[in-house]
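A.B. asks: I'll drop the sequence and a predicted model, then ask my questions.
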Amino acid sequence: MKILVIGGGGREHALVWKIKQSSLVKEVFCAPGNAGTESIARNIAVSATDLDSLLAIALENRVDLTVVGPEQPLAMGIVDLFQSQGLKIVGPTAKAALIEGSKAFAKDLMKAHNVPTADFEVFEDKEAAKAYCKGRGPVVVKADGLAAGKGVFVCSNEAEAIDAVEQIMGAKTFGDSGKQVVIEERLEGQEVSLLAFTDGHMILPLEAAQDHKAAFDGDTGPNTGGMGAYSPTPIFTPELKDEVVERIMLPVLRGMQKEGVLYKGILYAGLMLTADGPKVLEFNCRMGDPETQPLMMRMKSDIVPPLKACAEGTLEKLTLEWKPEAAVCVVMAAGGYPGSYEKGHAITGIEQVASIPEAQVFHAGTKVDGGHIVTNGGRVLGVTALGADIEQAINNAYRAADKIRWESAHFRRDIGKKAVKK
């Protein structure tokens, strides 16, 4: 098989790395890719949002299966486009991708089909949204549209909530994504991510992972696209996984079907484990980043059959096997991220990580410039390692991260610590 992976982040490097190991695969393309995918796949310098050029690449190279990493091309309708040309592709159609593309759509879908989530209101008027925040206490304010994981404000008081509304709807920090806001009750508990393959009818869940959204240690600072993740999550029992599949994921699929939409690809449920049970914080229409990195390290099964089955509607025949080890991903970011940051700093020490056999460096915001690997984004590397348990995986990941250097690099020092405390 020839497989095309679309995207250029750490998630895509991890997917290419795992797909490349399959005996079913002859060649892997990555568009646009990064300095990491360049060494194991054929990078093609085309943006993940240039749908016509991506279609041309798939047709010219007779690609058998396309795997979409980021949410933007899914929301733009890449699946609809590829399917219209008879090409197999993993992901939901543009209409189905609204589950991530519009938080209001997702909340209405959950409400209609009794999926447990936080109480909420949707606003198109800035002043009405601000008025709603007054006297309400802790809330979460979300830009309705796609915002690269940064359009969510967890607010402790009225002033923070009103400021969040102003940033989203007044200053238009996230552009058109802030035409509407969703304001919901602030749930308490621990967050867990559960990703699943689906062919529109069946759910095949992966192992759970736990992301770390805040920029700094102790879950402080602004929200980011994710500063690290680990798997498995001790607090997420097999019973809880079954409950999430039955009470959350399957009802969403059936709800979509009732609206004439067959949701295929990856369904990602961001969950809060509350005292009243799991509740949905958000849905994503693709694999998480950085959750994908530790999940690919732990997955024992060949990933290609379930990806292919999502596109073909044959998922019921498959199961997944997992390594017993834990995995931890530490995201190394550019100084200033998630705000403004510089690009072009030379990265050293990546080759030294080879001395740690349990570790793997997944590239995200990197490129090759003049024979050197340099920074080219906010989240630069996802340093990921296996270990006999979470604590050992943490130690291995940080031993690897400490070998890598560039000007103004920063990363959290507490990834996975919650699991160790448990």
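C.D. replies: Sure, I can see it.

A.B. asks: can we go C-alpha only for contacts and neighbour counts from here?
C.D. replies: Fine.

A.B. asks: middle-most residue in the protein, spatially?
C.D. replies: G288 (1.7 Å; Cα atoms, centre = their mean).

A.B. asks: now do that residue against T93, distance only.
C.D. replies: 18 Å (Cα to Cα, to the nearest Å).

A.B. asks: do the same with D125
C.D. replies: Plainly put, D125 is 30 Å away from T93 if you go by Cα to Cα.

A.B. asks: could you do A269 as well?
C.D. replies: A269 is 18 Å from T93, by Cα to Cα.

A.B. asks: same question for G10.
C.D. replies: The value you get for G10 to T93, if Cα to Cα is used, is 23 Å.

A.B. asks: and the comparison structure, right after this:
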Amino acid sequence: MRILVIGGGGREHALIWKLAQSPQVKSIYCAPGNGGIAEKATCVPISATDVNRLVRFAEEKAIDLTVVGPEAALLAGVVDTLEERGLKVFGPNQAAARVEGSKRYAKELMKKYGVPTGDYRVFSEGREALDYIRRRGAPIVIKADGLAAGKGVVVAETLEQAEQAVKRMLQDKAFGDAGKEIVVEERLTGQEISLMAFVDGETVVPMVPAQDHKPVFNGDKGPNTGGMGAYSPVPQIPTKIVDQAVQEILHPMARGMAEEGLHYRGVLYAGLMVTEEGPKVIEFNARFGDPETQVILPRMKSDLVEIIWAVSRGRLSETSIQWSDQSSTCVVMAAKGYPGSYKKGETITVPEPTRDRIIFHAGTARQGDALVSAGGRVLNVTSLGDDLRAAREKAYQTVDQIGFDGAHYRTDIACKGLNV
């Protein structure tokens, strides 16, 4: 089987790492890929949102299955165009991907189909938003409606922070069209978990849960990022809570989208807050999470190719997934200054990977024989262990062996799972 993976980050590296383990795979291409992906796949210099060139490439190389990584590609319509040309593809179409592309749309679907989430209002005018926020008070959450690379969410602890966020999004247009509308919602409190599932219409097959770390600094301080690390399992969240989320959130959302005629096929990601009232949705994504994928796929014992091939053919109900009892931890090494401005081109040296120590590349490139930084999140250092403490220790031991001047990373990844 010839596979094309669209994207060029740590998530895509993890996908390729797992796909390459399947005996069904003959060759893997990645568009555009990165410096680490180039070691396992043939990278082609095509943007993830250049739909026409991607489709032409898939046809020229007789690609059997295309796997779409980033949300921008989904919302650009690459799935729709590939399907129109009779090509198999894994990922929801453009209409279904709106569940991530518009927070307003996702909230409206949740309300319509009884999926538990926080109270909210939508605004396109700053004065109305500020009046509402002043009446509600802080803390409160302000979100850009559209895609903002994981940075369009502000958890405002004070009214001043909320006012600054509204001004930045609506008046300063910090996120362009993605911020022309904002969603203002109540702040949910509790433990967060990321719960992903393979979805084929109304068939839902959940993956093991993970916990992401969005803020850039230890103790969940500082601005939100695309994710500074993750771990799985999440021992402090009881299994019954995860089962409740599957039954009360994932299944109703899948049924609701089916009723809307969306024919959802791919991964549905639910970012959840476990409140005193039970799990509630913070956000939905229409693809594999990043960096959650980097800790979940190493725990998957099943053949990923078989699973996504079944989804692409509408036969997910015929599959099952086996999981390892091991724990995994991922520490993101970012460029200094991220998520703000940062320098590229820093030389990086990494140790050889082992069975339980995997370094997924996110923002790297090759300059001759040298590996250099080429993005904000640069490396995803993932380790497996018999328990969470062992996995965490291995991950940070590996971080210490990496040469990367100016690297920034959190030192408290997985501490919540250890009650530290």
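C.D. replies: That came through, no problem. Here the structure is a predicted model, which is why all the values come from computation and not from measurement.

A.B. asks: which of D125 and T93 of structure 1 has more residues huddled nearby?
C.D. replies: T93 (23 against 13; other Cα atoms under 10 Å).

A.B. asks: wait, isn't that one in contact with G77?
C.D. replies: Yes. T93 of structure 1 lies in contact with G77 (Cα atoms under 8 Å); the separation is 6.0 Å.

A.B. asks: and M169 of structure 2, helix, strand or coil?
C.D. replies: helix (DSSP: H, G, I helix; E, B strand; the rest coil).

A.B. asks: what's the burial count for it?
C.D. replies: Number of residues near M169 of structure 2 (other Cα under 10 Å) recorded here: 25.

A.B. asks: and what of Q244 of structure 2?
C.D. replies: For Q244 of structure 2, using other Cα under 10 Å, the count is 13.

A.B. asks: pull the distance from the helix or strand hosting W17 of structure 1 to the chain's centre.
C.D. replies: If you go by DSSP states H and E, W17 of structure 1 is part of helix 10-20. Helix 10-20 of structure 1 sits 13 Å away from the centroid of its parent chain (Cα atoms, centre = their mean, to the nearest Å).

A.B. asks: just stretch 162-173 of structure 1 next, same as before
C.D. replies: On the basis of Cα atoms, centre = their mean, stretch 162-173 of structure 1 sits 24 Å off its chain's mean C-alpha point.

A.B. asks: stretch 368-383 of structure 1 now?
C.D. replies: With Cα atoms, centre = their mean, you get 20 Å for stretch 368-383 of structure 1.

A.B. asks: same check on stretch 12-30 of structure 1?
C.D. replies: On Cα atoms, centre = their mean, the centre of stretch 12-30 of structure 1 falls 18 Å from the chain's centre.

A.B. asks: just the buried positions in it, please.
C.D. replies: The neighbour-count check on stretch 12-30 of structure 1 (16 or more other Cα atoms under 10 Å) flags E12, H13, A14, L15, V16, W17, K18, I19, K20, V28, F29, C30 as buried.

A.B. asks: could I get the residues you listed as JSON lines with distance to T233 of structure 1?
C.D. replies: Shown next, in JSON lines, are the buried residues of stretch 12-30 of structure 1 (distance: Cα to Cα, whole Å):
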{"residue": "E12", "distance to T233 of structure 1": "23"}
{"residue": "H13", "distance to T233 of structure 1": "23"}
{"residue": "A14", "distance to T233 of structure 1": "20"}
{"residue": "L15", "distance to T233 of structure 1": "21"}
{"residue": "V16", "distance to T233 of structure 1": "25"}
{"residue": "W17", "distance to T233 of structure 1": "23"}
{"residue": "K18", "distance to T233 of structure 1": "21"}
{"residue": "I19", "distance to T233 of structure 1": "24"}
{"residue": "K20", "distance to T233 of structure 1": "27"}
{"residue": "V28", "distance to T233 of structure 1": "31"}
{"residue": "F29", "distance to T233 of structure 1": "32"}
{"residue": "C30", "distance to T233 of structure 1": "30"}
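
A.B. asks: ok, so of these, who is nearest V244 of structure 1?
C.D. replies: L15 (24.7 Å; Cα to Cα).

A.B. asks: before we move on, the earlier item: how much space between the residue nearest to the centre of structure 1 and P70 of structure 1?
C.D. replies: 9 Å.

A.B. asks: name the element L268 of structure 2 belongs to?
C.D. replies: strand 265-275.

A.B. asks: which positions in that strand come out as buried?
C.D. replies: Within strand 265-275 of structure 2, the residues that count as buried by 16+ other Cα under 10 Å are R265, G266, V267, L268, Y269, A270, G271, L272, M273, V274.

A.B. asks: thinking the fourth one is in contact with G289, fair?
C.D. replies: No. Here L268 of structure 2 lies out of contact with G289, judged by Cα under 8 Å, at a distance of 9.3 Å.
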